[in-house]
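Student: Here you go, sequence then predicted model.
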Amino acid sequence: MKKHQHFIINKPWGMISQFVNPAKRKKKLLGDLYDFPEGTMAIGRLDVPSEGLLLLTTDGKVSAEIRSHKYEKEYYVQVDGVITEEAIEKLKTGLEIGIKGEKYITKPGKSFSIEDPKFPLRSMKIRDERHGPTSWVSIVIREGKFRQVRKMTAAVGFPTLRLIRVRIGEIELGNLEIEGVKEVTNF
């Protein structure tokens, strides 16, 4: 019986969380980072402008387990403006967003303001002080609808400028290098 392999990566901004480029866009793919074994799949994805923790595996059962509601996913989000306590409360309790043209109420989660986590600058500058203040918030959810976190911050009036997944369950991004790949024996 073939032994499954698992990987932890720090997906950089601008990379597609896939091994195949369906639209033939001029973007880097996961396979450009490392020679992954055949059958490796991303466990959940991050959109092209998102960064951070991405888990990969050759085991479909592990993928389904981690994508389930059993595991928290934590994101550090830089938003446009100084986020209010009222907005943070709405992020915690659930709010209406649109998913594929349908109204969807997000499940309750956790959210709180954080200090600037001082991540390395990304390859494309976000903006500078002339455009007004920004702030950071931690958002913890157990679901993962299409662009959910971005839609949540926009729904409370603070659009996302930068989104970095820092944790899935007990696995943390930690100090994994940008574009770093780490093979692990299990999650």
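Tutor: Yep, that arrived.
Student: from here on, contacts and neighbour counts on C-alpha atoms
Tutor: Will do.
Student: quick one: buried residues of stretch 88-105?
Tutor: Applying a neighbour-count criterion of 16 or more other Cα atoms under 10 Å, one finds 88-92, 94-98 buried in stretch 88-105.
Student: Now for Val137, how many residues are close by?
Tutor: Other residues near Val137 come to 22 when the count uses other Cα atoms under 10 Å.
Student: which SS state does the residue nearest the centre of the chain fall under?
Tutor: Taking Cα atoms, centre = their mean as the criterion, Arg165 is the residue nearest the geometric centre of the chain, at 3.7 Å. Here Arg165 takes the strand state, with states given by DSSP: H, G, I helix; E, B strand; the rest coil.
Student: Included below, for side-by-side comparison, is a second structure:
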Amino acid sequence: MSGIILFNKPFGVLSQFTDERQGEPRPTLAAYIDAPGFYPAGRLDFDSEGLMVLCDDGRLQARIADPRFKLEKTYLAQVEGEPTEAALGALRRGVRLKDGLTRPARADRIADPALWHRDPPIRVRKTVPDSWLRLTITEGRNRQVRRMTAAVGFPTLRLIRWSVGQWTIDGLAPGEWRRG
């Protein structure tokens, strides 16, 4: 049976166990997880937070990460502005990006989810409100959710992956992990 680890990746942590970049070292998964043989099933941007699924089975790892299997990923996105129904409709139909049309997403405005404090906090502009969206996608393009919200006129300020398929970060504080 394959082993699964669910990890709530904090902001500013690489989604890998080593940092190959020259210069000032950046925090990696190794600072949080000591489980030999486990590897990330997909990536999460350095400046994004939330669920990472790690596993010790290469075939399962590929199945989780491969967009062909259309495993749903749900994100909570704090965006600049107050998205209109037209913007949400565009996200629901699919958005044209430089690398093509995205698959349709489930997109809804939600109340402030009252999450953990982020360090550093997002930039706040007194003259521009912000709001929260829940977006569910079945692809995994580079910085896809950020590019989608920007394409409809509402740039992402904070992005948290809440779930991948059946797995969620519910009950996991940033930097914590548990077996799945």
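Tutor: Perfect, I can see it now. Note that the coordinates shown come from a computational prediction; the quantities given were computed from them, not determined experimentally.
Student: returning to what we had before: so which of the buried residues of stretch 88-105 of the first structure are in helices?
Tutor: Within these, membership in helices is found for 88-92, as judged by DSSP state H.
Student: Any chance of TSV for those, columns distance to Asp59 of the first structure?
Tutor: As requested, those are arranged in TSV below (distance: Cα to Cα, whole Å):
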residue	distance to Asp59 of the first structure
Ile88	36
Glu89	37
Lys90	36
Leu91	33
Lys92	32
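Student: Out of those, the closest to Met152 of the first structure would be?
Tutor: Of all those, the one with the least separation from Met152 of the first structure (Cα to Cα) is Leu91, at 6.8 Å.
Student: Could you report the distance from the residue nearest to Ser50 of the first structure when sequence neighbours are not counted to Lys92 of the first structure?
Tutor: Distances taken as Cα to Cα, 6 or more residues apart in numbering place Leu163 nearest to Ser50 of the first structure, at 5.2 Å, with adjacent residues excluded. Distance, Leu163 of the first structure to Lys92 of the first structure, using Cα to Cα, to the nearest Å: 17 Å.
Student: The first structure: which residue goes with Arg134 of the second structure?
Tutor: Arg134 of the second structure maps onto Ser138 of the first structure when the alignment is built from TM-score structural alignment.
Student: didn't Thr57 of the first structure look like it was pressed against Gly44?
Tutor: No - assessed by Cα atoms under 8 Å, Thr57 of the first structure is found out of contact with Gly44, at 10.8 Å.
Student: out of the two, which sits in the more crowded spot?
Tutor: More crowded of Thr57 of the first structure and Gly44, by other Cα under 10 Å: Thr57, with 24 against 17.
Student: So which bit of the second structure is stretch 114-123 of the first structure matched to?
Tutor: Using TM-score structural alignment, stretch 114-123 of the first structure pairs with 110-119 in the second structure.
Student: For the matching stretch, which outside residues touch it?
Tutor: The set of residues that contact stretch 110-119 of the second structure without belonging to it, under Cα atoms under 8 Å, 6 or more residues apart in numbering, is 11, 131-134, 173-174.
Student: Write the PyMOL selection for whichever of the residues you listed are buried.
Tutor: The PyMOL command for the buried members of the contacts of stretch 110-119 of the second structure (criterion: 16+ other Cα under 10 Å) is given here:
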select buried, resi 11+131+132+133+134+174
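Student: Now, the contacts of stretch 110-119 of the second structure that are in strands?
Tutor: 131-134 (DSSP state E).
Student: one step back: looking at the ones in helices among the buried residues of stretch 88-105 of the first structure, spot the one nearest Val48 of the first structure.
Tutor: Ranking those by separation from Val48 of the first structure, with Cα to Cα as the measure, puts Leu91 on top at 23.1 Å.
Student: quick one: the closest one from Leu176 of the first structure, how far?
Tutor: According to Cα to Cα, Leu91 of the first structure and Leu176 of the first structure sit 28 Å apart.
Student: now swap in Ala42 of the first structure and tell me
Tutor: Shown here: Ala42 of the first structure relative to Leu176 of the first structure, a distance of 17 Å by Cα to Cα.
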